[in-house]
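Undergrad: Only the shape, not the letters, is given here:
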């Protein structure tokens, strides 16, 4: 049988066959199945955790600063302005003095009715509107908000907004529009934290950033950027890194083609001259640009200035090259995935008999070419995939839903995360997790109920344990069956923010990943988290 290593030499980042199969073998012994949700990149952004020195004002020891996209919060959170909400008088915090002036927040209840301070709508950059569209500013667009659940662990917190889609990632490749404005927004927010967090009792030298999905990709991007170097001391990447099929290096190498494609989609007359493209795009309606998000990749290429200055570049090379060279932030990292990241996409392939028939008639083109971006003229490759994921079956059926979920999840999430983890582990501790704690609630239910449970943990589903997710999942109340795991996961994440070493809450410690004769050491997140070693 052709090994994964042999396959990946031909087509890098295909799917992590040994890791995925070995993890699932252990998981299924516990009746954990594989299934998934895919979350659009605009929904979840970056989360920051800032470790505090002890504060005499409120006794809290670690404030948490989180960053989320405007797509999640809408125009503004309810009750942001004014002194009343639902007929109740809002309690105000003491005034905090920062470099830009004075702030007064509001006192909010956590899910266990604990009071915590929330400072809303703190500006840290100029809004890129009108003629300033696609520009990047060094000045103090974006606002900070506050998460809820981490407050139970005695933490403060903030979330931030940043530009999305073309507004945050367009690049012309010639310096006219530099690219990666959203990531530069985030780096600017990190600098704001560095300069101001002491006013909230925080320690600017003890900062951990974390995110999910596109936020996780952003977190990993900051690990690779010299622009963010020294602004944080640890990172957590949940289901997303800056390599893999969701992030083709094509977008980095040829950003001008992506810009031209966007101009064509929005009916600009000139799709080649960057000056004309930018002029046209600045005149387009905000909604038109926002709806074109799929045309502009999450990360984009940038150009070196004529004098060789790279100080305003977020990426000075491709992510893979930066990792191979060791040009990364050498800080402790948690990286991991859920057991069933891709189940909506997998289930969609099997939604009815017509779809299944089409798969069997055109497996190579539909799966190898369209889903895995692999060549269709290598019979051994298709044979190996069928052997590993479909028990060698030459005909797929609805019963192969787990196989399709595994295949797509390995390809898109598991293998890229493993590659990133192993490359970073050469320079700093990396803690790998695999979440198998399945909830009855999932972000994406497309086609889910045409199948019997179990489904596995879908994309972003672990977020319900960390945050009140603004209606996407029911809030976890004290008597909720999810409460215990939620509390444990928050404790683990907070312990990492505090000590840069995660407390496993288990008999065995959660040790950094390493390759052994039996595979890669990993950590299972479930009701009873246990450190495991993958068996061959």
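TA: Arrived safely, thanks for sending. This structure is a prediction, so every number in the text was calculated from the model and none was measured. Numbering: from 1, shown residues only.

Undergrad: For the rest of this, base every contact and every neighbour count on C-alpha atoms.
TA: OK.

Undergrad: What segments of the stretch 251-400 of the chain are strands?
TA: Along the stretch 251-400 of the chain, counting by DSSP state E, counting those that start in this stretch, strands occupy 333-338.

Undergrad: can you give me the helices for it?
TA: 255-265, 274-282, 286-290, 319-325, 343-349, 353-361, 363, 379-389 (DSSP state H, counting those that start in this stretch).

Undergrad: Tell me which of these approaches residue 105 most closely.
TA: Residue 105 lies closest to helix 286-290 among the helices of the stretch 251-400 of the chain, at 30.9 Å (Cα to Cα).

Undergrad: Check which helices and strands the closest one is in contact with.
TA: helix 165-169 (3 or more Cα pairs under 8 Å, 6 or more residues apart in numbering; DSSP states H and E).

Undergrad: and after the helix it packs on, which helix or strand comes next?
TA: Per DSSP states H and E, the first helix or strand lying C-terminal to helix 165-169 is helix 181-196.

Undergrad: List the buried residues in that following helix.
TA: Of the residues in helix 181-196, 181-194, 196 count as buried by neighbour count, 16 or more other Cα atoms under 10 Å.

Undergrad: out of the helices of the stretch 251-400 of the chain, nearest to residue 485?
TA: Once the helices of the stretch 251-400 of the chain are compared by Cα to Cα, helix 343-349 is nearest, at 22.5 Å.

Undergrad: Use this one as the comparison:
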């Protein structure tokens, strides 16, 4: 099923959705005494003590640790290789380079960017190579999002996890765009280099995290947007087996239509033409692309007008690919995601999938959606595509009129542009975020019962995304894409002075604690959080989920049942086309 124009605009602005500014501890102090040091396989590291901005909690910080060799020259597009050893003590007190990307149409960052950061909470540090008296702590590993073309681990402050304690936090850079996701369909450039970067980072954690007081046997991976889809890809990949024990996908799933290419050949051809490398065979293409300066290549691969390209091509420029049929390659995704899940070929670990209630609101801030004409046309396109694809998907003679069902489920209250816009947002949110998350937990629960679903619907004061929207979008209920990250990481300019008993701060503490609980016990609520137990998803019981809202937390069932039934029917088309 092709994405609608709205969602293509949405996914284009995923690239612009990276958090502004830099995260990382609130202040460079944190007390006197020796700076923390750790010995990893490559050599010695010297970090620093930092303090959180809100509670002035002291923690150990190690930044810009290389986990892979710089992917330069002949290593461009290649599977990553482990980082080399270094002599002496390496300073780990400044952020490493962001990976090469476009921002505002201008290139930034560097190819030598495969770094990770380790943050150690208070009470966990007992000296280099030694765990705390309580024993080694579990580890959280975070993969940031940005439409697979932008983003950086440097932008997410660890404060709230450090204040909660109980686990180490690792944040990871990985190659982006053409550098991380180009596929020429050859053993030389099979694709998925960025996902293999992440896998190598997980191997680094397995081999070295004990030096920081972490437990390599208790690693939980989590990520948001493209990072959430990446987490789901690791759940599906045999290359990542045994490297983590639980996974959390926030606003991203490999079952989402935007997570795989619609026409990889089109994007490859357009890149080669722009780069002046279109002549010859694949091995000639690769050699030519490797000669280009990084900033020239990122401009050829990303384009200054990314949004216009996505509207035209109906896909993100570079995404993960199914690489199981590439001769001579080591596949990361040996088959299509839904087929891997349906046949039980995935890593059976506790898995959490979550979405916000208004994901696409954030993206529409960058769309030309300020006229009734645009939204009316968008809804008409959605309905037309629905009718065509549903007719092709449903068995002949089935007594169901698909177009009537679509109109009933998403019928506007009136013909006003605002009401049509509300239904368009609702339909796009369901199709491209809510339904893939619910479907992944439902299908995986047939093989692994520890599957959990949540719906973040607290439209409150900590989120800076909603106030930044245009007035006509602010009127629509829902939490924009990335709005929940303000309840997980310290984001620059976010309000950190709200009262401790406010709904925002209680939600923040609950959100962080639920993720920590997964890391510590494999269950989000081994004990009630705010008086609520979060049961696993059970498809036989209408599917349990946790709701974040004005009543804080509540356990519910049948998330948007009538609406998601529409997309369940469309899934017949998806499975028929790719089975």
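TA: That came through, no problem. Keep in mind that what you see is a predicted model, and the values were worked out from it rather than measured.

Undergrad: Could I get the TM-score for this pair?
TA: The TM-score (TM-score structural alignment, normalised by the length of the first structure) is 0.76; 458 aligned residues with a Cα RMSD of 3.5 Å.

Undergrad: rewinding a little: hmm, which two among the buried residues of helix 181-196 of the first structure are most spread apart?
TA: The distance between the two most remote of the buried residues of helix 181-196 of the first structure (Cα to Cα) is 22.1 Å, for 181 and 196.

Undergrad: that older thread, which one of the helices of the stretch 251-400 of the first structure has the most crowded surroundings?
TA: Per-stretch averages of neighbours, counted by mean count of other Cα atoms under 10 Å, single out helix 343-349 among those, with a mean of 23.

Undergrad: Distance-wise, check residue 352 of the first structure relative to residue 361 of the first structure.
TA: Distance of residue 352 of the first structure to residue 361 of the first structure, computed by Cα to Cα, to the nearest Å: 15 Å.

Undergrad: swap in residue 496 of the first structure?
TA: From residue 496 of the first structure to residue 361 of the first structure the distance is 49 Å (Cα to Cα).

Undergrad: Looking at the first structure, name the residue matched to residue 320 of the second structure.
TA: Here residue 320 of the second structure is matched to residue 299 in the first structure, going by TM-score structural alignment.

Undergrad: what does residue 417 of the second structure give?
TA: By TM-score structural alignment, residue 417 of the second structure lines up with residue 397.

Undergrad: how deep is that match tucked in, by neighbour count?
TA: 14 (other Cα atoms under 10 Å).

Undergrad: who are the neighbours in contact with the aligned partner of residue 438 of the first structure in the second structure?
TA: Using TM-score structural alignment, the partner of residue 438 of the first structure in the second structure is residue 459. Contacts for residue 459 of the second structure (Cα atoms under 8 Å, 6 or more residues apart in numbering) come out as 477-479, 549-550.

Undergrad: In this structure the match of residue 320 of the second structure contacts residue 253, no?
TA: No. Judged on Cα atoms under 8 Å, residue 299 of the first structure makes no contact with residue 253 at a distance of 10.8 Å.

Undergrad: Neighbour count: the two, which is higher?
TA: Legend: neighbour count by other Cα under 10 Å for residue 299 of the first structure and residue 253, higher for residue 299 (29 against 16).

Undergrad: Average offset of the top strand by length along the first structure relative to the second structure?
TA: Counting residues, the longest strand found in the first structure (DSSP state E) is strand 202-212. Following superposition, strand 202-212 of the first structure is found to deviate from the second structure by 0.7 Å on average (mean Cα distance after the TM-score superposition for the first structure).

Undergrad: In the second structure, which residue range corresponds to that strand?
TA: Counting by TM-score structural alignment, strand 202-212 of the first structure corresponds to residues 214-224.

Undergrad: again with stretch 122-133 of the first structure
TA: Per TM-score structural alignment, the counterpart of stretch 122-133 of the first structure in the second structure is residues 65-76.

Undergrad: which of the residues in the matching stretch are buried?
TA: Buried, per 16+ other Cα under 10 Å, within stretch 65-76 of the second structure: 65-71, 76.

Undergrad: quick one on the thing from earlier: show me what contacts the match of residue 320 of the second structure?
TA: Counting by Cα under 8 Å, 6+ apart, residue 299 of the first structure touches 169, 180, 242, 247, 251-252.

Undergrad: Adding distance to residue 212 of the first structure, write the helices of the stretch 251-400 of the first structure out as a markdown table.
TA: Output for the helices of the stretch 251-400 of the first structure, formatted as a markdown table (distance: least, Cα to Cα, whole Å):
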| stretch | distance to residue 212 of the first structure |
| --- | --- |
| helix 255-265 | 25 |
| helix 274-282 | 30 |
| helix 286-290 | 21 |
| helix 319-325 | 18 |
| helix 343-349 | 17 |
| helix 353-361 | 31 |
| helix 363 | 32 |
| helix 379-389 | 27 |
